[in-house]
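Trainee: what's the 3D shape of this:
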Amino acid sequence: MAAGALEGKVALVTGGSRGIGRAIAQRLGRDGAIVAVAYAREESAAGEVVADIAENGGRAFALRAELGRHGDARRLWAAFDARIGEYTGEPVVDIIVNNAGIGRSAALAELTEEDFDEVFAVNVRAPFFIVREGLGRLRDGGRIINISSGAARLAMPEIIAYGATKGALDTFTLNLAKELGPRGITANSVAPGIVDTDVNAGWLRDDPAAQAHAASLAALGRVGRPEDIADIVAFLASDDARWVTGRVIDATGGAGL
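Mentor: I've put the predicted structure just below:
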């Protein structure tokens, strides 16, 4: 992809303050997009992402967006509208990356109704209404990129609800591609496997045996890095991916082959 491939584009990245979302925001910023870095609680971390993008010649701003409650999408877009005019003069967006999500490591017998409701509210309902509320802002030829998971296609009973949310997200992606295709808008999912982020640090980084096992699950023989996922998202966001839509892009390094 050429440098500045996203120049003039506006991107919204949810969960953009850390991990995969942080890497995505930074990469889109380097490619020239104006990036809205949405975060739930970690204001200082979101500020670091904005500062990093600025230091590399890009433009970005942070948005507080706690997801999982009714009205969350409307509040997110209201905050977006209040800031984006500083850069574009009107409330528009070209790239929506639904990255924010939570996991619930509980098997069927242990999962509570409250935990089930919360994981679906953040991982499914929030992306659904973020897209719905954002359609009036999303320019023709835009991109919707949903961060799914390899857990949507692999049986993992220990995270059964999480896997179900990602399966639902993939179905949402498929239908968006069909509905929005006439406007030249593409919709795709990216499905990571095990990625070395701070969310996984407790069981992965400090345990060589866990690292070795995680690496052995991938055909490429290592644990994923946030940048691996961000680079795929950058491709899907670019004009190079204009003919790709309705797909789930496996980003597990070949797990489960």
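Trainee: only C-alpha atoms for contact and neighbour calcs from this point on.
Mentor: OK.
Trainee: can you give me the strands in the chain?
Mentor: Secondary structure of the chain by DSSP state E: the strands cover 10-13, 34-39, 59-64, 93-98, 138-147, 186-192, 248-251.
Trainee: how about these in CSV, adding mean neighbour count?
Mentor: Formatted as CSV, the strands of the chain follow (neighbours: other Cα atoms under 10 Å):
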stretch, mean neighbour count
strand 10-13, 27
strand 34-39, 28
strand 59-64, 22
strand 93-98, 26
strand 138-147, 23
strand 186-192, 26
strand 248-251, 20
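Trainee: so which of those comes closest to residue 206?
Mentor: strand 186-192 (21.1 Å; Cα to Cα).
Trainee: helices or strands up against the closest one?
Mentor: Judged by 3 or more Cα pairs under 8 Å, 6 or more residues apart in numbering; DSSP states H and E, strand 186-192 is in contact with strand 138-147, helix 160-180, helix 226-237, strand 248-251.
Trainee: quick revisit: could you dump the strands of the chain into a markdown table with distance to residue 86 added?
Mentor: A markdown table is the format used below for the strands of the chain (distance: least, Cα to Cα, whole Å):
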| stretch | distance to residue 86 |
| --- | --- |
| strand 10-13 | 12 |
| strand 34-39 | 11 |
| strand 59-64 | 10 |
| strand 93-98 | 13 |
| strand 138-147 | 17 |
| strand 186-192 | 27 |
| strand 248-251 | 34 |
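Trainee: want to put them side by side, so please do this one too:
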Amino acid sequence: MRQSKIALVTGGSRGLGRDMAINISKKSIDVIITYKTNKELAEEVVREIEKNGQKAKAFQLDTNNIKEFGDFFNRIASYLTNEYGSPNFDFLINNAGTGINQLITETSESQFDEMLNIHFKGVYFLTQKGVSYMNNKGGIINISSGLTRFSFPGFSAYACMKGAIEVFTRYLAKELGHRKITSNVIAPGAIATDFGGGMNRDDQEKRQNIVNITALGKVGEVEDIGGVVAFLCTEDARWINGQRIEVSGGMLL
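Mentor: Below is the predicted model:
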């Protein structure tokens, strides 16, 4: 009989996804991560998880290519069946994504479509396929953004897709409730990663502006997010459902 539950984290090779995957493993949960191109970074995360005493596996996936999803889950199911005797997993963390900083008047249709496919359509249909492989009493965690609550010029396309994800999450909570699968949103504030060109990490003027509008007076780090996602994968979080949890240090209160 399988001892550990299993979480699938998309975009788990770097940044927020990496920290989520490692923190989830600290909750005695095995982890599957996806990566788009950098297999070496993904394997480093696998080794970190194994140091925590949990099993881990990395799979290549481009969440912009929805036609790949069927084959992806076939590969996942084959691995899980061989390793655990069942094709099912427990938690789905939809984290993979890219950023764009472009004013509405300058956003091209191709840029808009990329945001749509990665952040909304991709998440929608990856989840649609994934739920049939999920065990009852599991959980779905979607990653949104503080930018759905407050507005900064240049992020309209990205933020619109994240707003759609927040609505989608509430519907998931309603439609999967009979299976006791919870669905929640984590909405990070400004985090110092390479996301969106690394502005929150490298642009000192922007960093100071973030400090000035954040109650805790600092720019967020990846370590501020992963533990919250890991908590939602535990039994202690079983009664949290259909919620948007902003993890921003109190930005623009």
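Trainee: re the thing from before, just say which of the helices and strands packed on strand 186-192 of structure 1 is most tucked in.
Mentor: Highest mean neighbour count of these: strand 138-147, a mean of 23 (counted as mean count of other Cα atoms under 10 Å).
Trainee: now that one: which residue numbers in structure 2?
Mentor: Matched against structure 2 by TM-score structural alignment, strand 138-147 of structure 1 falls on residues 134-143.
Trainee: The counterpart of residue 111 of structure 1 in structure 2 - nearest residue in space that isn't next to it in sequence?
Mentor: Under the alignment by TM-score structural alignment, residue 111 of structure 1 pairs with residue 107 in structure 2. Excluding the flanking residues, the one nearest residue 107 of structure 2 by Cα to Cα, 6 or more residues apart in numbering is residue 157, at 7.9 Å.
Trainee: same check, this time on residue 252 of structure 1
Mentor: Nearest to residue 252 of structure 1 is residue 193, by Cα to Cα, 6+ apart, at 4.0 Å.
Trainee: doesn't residue 251 make contact with that neighbour?
Mentor: Yes: using Cα atoms under 8 Å as the test, residue 193 of structure 1 is close enough to residue 251 to be in contact (6.4 Å).
Trainee: how far away is the most centrally placed residue in structure 2 from residue 49 of structure 2?
Mentor: In structure 2, the residue lying closest to the centroid (Cα atoms, centre = their mean) is residue 95, at 1.9 Å. From residue 95 of structure 2 over to residue 49 of structure 2 the distance is 18 Å, taken as Cα to Cα, to the nearest Å.
Trainee: ok, average deviation of the match of strand 138-147 of structure 1 from structure 1?
Mentor: Compared with structure 1 after fitting, stretch 134-143 of structure 2 deviates on average by 0.5 Å (mean Cα distance after the TM-score superposition for structure 1).
Trainee: which outside residues touch that stretch?
Mentor: For stretch 134-143 of structure 2, the surrounding residues in contact (Cα atoms under 8 Å, 6 or more residues apart in numbering) are 88-95, 162, 165-166, 169, 179-188, 229, 232-233.
Trainee: picking up where we left off before, quick one: contacts for the counterpart of the residue nearest to the centre of structure 2 in structure 1?
Mentor: Alignment note (TM-score structural alignment): residue 95 of structure 2 maps to residue 99 of structure 1. Going by Cα under 8 Å, 6+ apart, residue 99 of structure 1 touches 13, 14, 15, 16, 20, 21, 146, 147.
Trainee: mind listing what the aligned residue in structure 2 for residue 189 of structure 1 touches?
Mentor: Aligning on TM-score structural alignment places residue 189 of structure 1 opposite residue 185 in structure 2. Taking Cα under 8 Å, 6+ apart, we find residue 185 of structure 2 in contact with 141, 142, 143, 144, 166, 169, 242, 243, 244, 245.
Trainee: Tell me if I'm right that the fifth one and residue 145 touch.
Mentor: Meaning residue 166 of structure 2. No: Residue 166 of structure 2 is beyond contact range of residue 145, at 9.5 Å (criterion: Cα under 8 Å).
Trainee: so where do the helices sit in the stretch 1-150 of structure 1?
Mentor: Ranges of helices in the stretch 1-150 of structure 1, per DSSP state H, counting those that start in this stretch, are 19-30, 43-55, 72-88, 113-120, 126-134.
Trainee: most packed of these?
Mentor: Per-stretch averages of neighbours, counted by mean count of other Cα under 10 Å, single out helix 19-30 among these, with a mean of 26.
Trainee: Read off where that helix ends up in structure 2.
Mentor: Mapped onto structure 2 using TM-score structural alignment, helix 19-30 of structure 1 spans residues 15-26.
Trainee: now that stretch: how far from the chain's centre is it?
Mentor: Computed by Cα atoms, centre = their mean, to the nearest Å, the chain-centroid distance of stretch 15-26 of structure 2 equals 10 Å.
Trainee: again, but for stretch 175-186 of structure 2
Mentor: Relative to its chain's centre, stretch 175-186 of structure 2 lies at 16 Å (Cα atoms, centre = their mean).
Trainee: Identify the residue nearest residue 62 of structure 1 in space, chain neighbours excluded?
Mentor: Among residues not flanking residue 62 of structure 1 along the chain, residue 37 sits closest, at 4.6 Å (Cα to Cα, 6+ apart).
Trainee: Against residue 228 of structure 1, how distant is that neighbour?
Mentor: Going from residue 37 of structure 1 to residue 228 of structure 1 by Cα to Cα gives 19 Å.
Trainee: try residue 111 of structure 1
Mentor: To residue 228 of structure 1, residue 111 of structure 1 is 31 Å away according to Cα to Cα.
Trainee: Over to residue 82 of structure 1?
Mentor: In this view, residue 82 of structure 1 and residue 228 of structure 1 are 32 Å apart by Cα to Cα.
Trainee: still on that earlier bit, my guess is the residue nearest to residue 62 of structure 1 meets residue 16, correct?
Mentor: Yes: in this structure residue 37 of structure 1 lies within contact range of residue 16 using Cα under 8 Å: 5.1 Å.
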